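Student: Sequence plus predicted model, see below.
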Amino acid sequence: MTKFRVGDFVKYNIYADNAATTAMYPEVAEIMRTYFVDDFYNPSALYRQATKIRRQIKNARETIASKIGALPEEIYFTSCGSEADNWALKGFVAAHKNPVSIITSQIEHHAILNTCTFLESRGCTVIRLPVSHTGIVNHQAYEASLHELNLPSIVSIMLVNNEIGSVQPIKEMAVQAHKVNACFHTDAVQAMGHIPIDVNDLHVDMLSASAHKFHGPKGMGFLYVRNGIKIAPLIYGGGQENGMRAGTENIAGIVGMAKALELSCKNMQSDREHIAKVRQAFLYAVREANIDCIVNKAESNVEGTISLSIKNANGEMIVNRLDLLGIAIATGSACNSRDMELSSVIKALHIPMEYAVGTVRISFSADNTIGDALIVAREIAKICV
């Protein structure tokens, strides 16, 4: 954290919106530069320089697969997590002739929710499961919905929620889905690089991820598709991505994403321990400041994401006031932050309105310090107490 003075106002430079995006690792930026400037060749060409690029793509695919327990041929590169989410659902529906039954939750990312609405307009049946006040899918409703399915069917439940950080019991849910022959997809955008992920242990059939959420480049993601799962190609054209997603590969992005995931997994344990201390310091400071708020969380949460619903406050006003001080937080999902309505997540949690309107999201990374946490809590208290 750096501190500087502008005019008569003391300002900070504290970034606490890491659930929106993360700073790229310097090592990632360095390795990507090579593929923008020197090794810029088209991997589909026949000359020796292109052969080297193809090898780098192969190595990156193997690296990513190894970090999640997948096979290299099960990894498909995309432009982002939203694309991967769209492809998982639309691709599954397109690969089956009959209308598909879809189960999802009320607190998914809009890349899933809006895709489900679109597919519903095309004849699919969509069941949107309620969640508890801690953001965990209602188990009884899920079990009941599985028995209502008509084949073919797919379940899509996010691993970690992007607004409150709750971790869903994906393994148990996937096992239950397979008992009725349903395919299981998870949006792991907020989980990848932050908690251990093994697709075999989780029993998932498809998984979406986005590089910029784990200190990689924006505009890069991937979709894991278990061998044997049928989905339709996303883009027709050349033979890239085994004929499933045509278009010249983003070499710098692919190599950068692989490097970022490698570093995130290497640093994961120490980062989680550090972020847990930052989180603890922040919540302690909030309590000490007597801020009347609800901490929106589940029994199992990622350490970095903290959602506060502050009584008789206005989340947008808090974000703007902190921005004037050089502190960056959010009201909720960055993908929907300009929409001043309550987010679908906060609505689904049934938070009392006098608290819900004052919801803000603080998301720390390993770059943040305990000092950052204390300053953010102190400045929120000045605004709200």
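Tutor: Ah, there it is. Numbers count the residues shown, from 1 in each chain.
Student: drop to CA atoms for contacts and neighbour counts, all remaining ones
Tutor: Will do.
Student: quick one, what contacts the residue nearest to residue 357 when sequence neighbours are not counted?
Tutor: Nearest residue to residue 357 in three dimensions, chain neighbours excluded: residue 314, at 5.6 Å (C-alpha to C-alpha, 6 or more residues apart in numbering). Neighbouring residues of residue 314 by C-alpha atoms under 8 Å, 6 or more residues apart in numbering: 357-359.
Student: Put this next to the previous one:
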Amino acid sequence: MKAVYLDNAATTPMLLEVVEVMQQSMLSNFGNPSSVHQFGRKARAAIETARKKIAKHFNVSAREIFFTAGGTEADNLILYNAVLNLGVKRIVTSRIEHYAVLRTVEYLQKTYNIDVDYVNVNEQGVIQLDDLEVVLKSTSEKTLVSLMYVNNEIGNLLPIQNVAVLCKKHDAYFHSDTVQVIGRYQLDLQKTPIDFIVASGHKFHGPKGIGFAYVRKGISIRPILHGGGQENGVRSSTENVHAILGMEKALEISYKKLDEDREHIVAIKSYFIQQLKTNFKDVQFNGESDNLEKSSYTILNVRFQLKDKMLLFNLDLVGIAVSGGSACQSGASKGSHVLMSFLKEEDVTKTSIRFSFSKLTTLKEVDFTVSKLKEFILR
């Protein structure tokens, strides 16, 4: 059976070069980075070299990068610190954020009685900047804005520079879940004044279970995991040396071939859109995912004019891996909270599929997928 993987927003296949770096580290770099002997010092040196290399990609200092187990932990670390350490009394976010943000914000609101405001989105799921400014003007309470740069389900791009400027203007902290951005877009954090970003290695062909948080210099941060005081006291737990080195290698490869890979993926996405429009006259695209200027080049969210709960399952049976929404909902069948936030009720009930691409995706895989979609939908 032919295998076609079009769920790269959920996770990406690890590159051979990454596996080789990790394997070599496992064989020769086994020391505990907190140990003072030569094996520990070697592991510590490897981690700090990786930290410096990662920081350089974003034009920040190594001291501003903290390794975590992934994007979810990094989001939690930042949001908890905002409330418990930085004096934030209000969080401004949206209904289309990843659950790593939404559910953490809900918990903080319930537990610490903070105020939460949700910025409006339009019928395309676009964050309304006018509404954001109104919300920011409405109170003098210390505020954190948390809005993701690329939406993980519909691919909409946040006008990140505009939001950063608004937050700075109104003296608000700005946190952005950038999990779908790192390794796919250049981000100079000296030019774009974001206070906090997060990353997860498995989104850019690195290993799972590793990520990092960026915290702008001068902002105090305290641990939510207590223990040995690793990561400069911010994140206790023995560092995952091999995964850190694998993530750094994956990031290096991503940015080294960024333009070449983006050109390839844009061609894939453009061709897929054209094929869908040609073969399915009433096909719709959720959010702005069919707009190559306003959405991520790796994500396409498609709505077919039918209600077929078996379509994803049938695609899987013929070897095509796609998603109905975020893969981080533990297989729940409640539907996409993102689509529910802006689509009409009738459209929410129709079958939507998220296709997401990587540099490994081919035009032949697109053709095969379209042919199977025709079999299942036009039969």
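Tutor: Thanks, I have the structure now. Remember, it's a predicted structure, so these values are computed and weren't measured experimentally.
Student: do you know how far the residue nearest to residue 357 of the first structure is from residue 355 of the first structure?
Tutor: 9 Å (C-alpha to C-alpha, to the nearest Å).
Student: How about residue 67 of the first structure?
Tutor: 40 Å.
Student: cool, residue 214 of the first structure as well?
Tutor: Residue 214 of the first structure is 31 Å from residue 355 of the first structure, by C-alpha to C-alpha.
Student: quick one: which of the two has more around it?
Tutor: residue 214 (29 against 19; other C-alpha atoms under 10 Å).
Student: Quick one: the strands in the stretch 251-385 of the first structure, in order.
Tutor: With DSSP state E, counting those that start in this stretch as the criterion, the stretch 251-385 of the first structure has strands at 293-296, 305-310, 327-328, 359-363.
Student: can you list these in a markdown table and add distance to residue 275 of the first structure?
Tutor: Listed next are the strands of the stretch 251-385 of the first structure as a markdown table, based on distance: least, C-alpha to C-alpha, whole Å:
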| stretch | distance to residue 275 of the first structure |
| --- | --- |
| strand 293-296 | 17 |
| strand 305-310 | 10 |
| strand 327-328 | 17 |
| strand 359-363 | 10 |
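Student: Can you say which of the ones you listed is packed in most?
Tutor: strand 359-363 (a mean of 27; mean count of other C-alpha atoms under 10 Å).
Student: quick one: that strand aligns where in the second structure?
Tutor: Alignment of strand 359-363 of the first structure against the second structure: residues 352-356, by TM-score structural alignment.
Student: superposed on the first structure, where does that stretch end up, distance-wise?
Tutor: Following superposition, stretch 352-356 of the second structure is found to deviate from the first structure by 0.5 Å on average (mean C-alpha distance after the TM-score superposition for the first structure).
Student: Show me where the stretch 101-250 of the second structure has its strands.
Tutor: 115-119, 143-146, 173-176, 196-200, 211-215.
Student: so can I have a markdown table of these showing mean neighbour count and distance to residue 9 of the second structure?
Tutor: Listed next are the strands of the stretch 101-250 of the second structure as a markdown table, based on neighbours: other C-alpha atoms under 10 Å; distance: least, C-alpha to C-alpha, whole Å:
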| stretch | mean neighbour count | distance to residue 9 of the second structure |
| --- | --- | --- |
| strand 115-119 | 17 | 24 |
| strand 143-146 | 25 | 20 |
| strand 173-176 | 24 | 17 |
| strand 196-200 | 28 | 11 |
| strand 211-215 | 25 | 15 |
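Student: wait, which of those is closest to residue 222 of the second structure?
Tutor: strand 211-215 (11.2 Å; C-alpha to C-alpha).
Student: what's the helix or strand for residue 3 of the first structure?
Tutor: strand 2-6 (DSSP states H and E).
Student: Run through the neighbouring helices and strands of that strand.
Tutor: Where contact means 3 or more C-alpha pairs under 8 Å, 6 or more residues apart in numbering; DSSP states H and E, strand 2-6 of the first structure is packed against strand 9-15.
Student: Show me what the strand it packs on is packed against.
Tutor: Secondary elements touching strand 9-15 of the first structure (3+ C-alpha pairs under 8 Å, 6+ apart): strand 2-6, strand 327-328.
Student: residue range for the next helix or strand after it in the second structure?
Tutor: Per DSSP H and E, the first helix or strand lying C-terminal to strand 9-15 of the first structure is helix 26-37. The aligned range for helix 26-37 of the first structure in the second structure is 16-27, by TM-score structural alignment.
Student: what's the average distance of that stretch to the first structure?
Tutor: So stretch 16-27 of the second structure averages 1.3 Å relative to the first structure (mean C-alpha distance after the TM-score superposition for the first structure).
Student: which outside residues touch that stretch?
Tutor: 205-206, 241-243, 245-247, 249-250.
Student: What is the nearest of those residues to residue 228 of the second structure?
Tutor: Scanning the contacts of stretch 16-27 of the second structure for proximity to residue 228 of the second structure, where the rule is C-alpha to C-alpha, the winner is residue 241, at 16.0 Å.
Student: Does the closest one touch residue 49 like I think?
Tutor: No. The criterion here is C-alpha atoms under 8 Å, and residue 241 of the second structure misses it with residue 49 at 11.4 Å.
Student: Lovely, talk soon.
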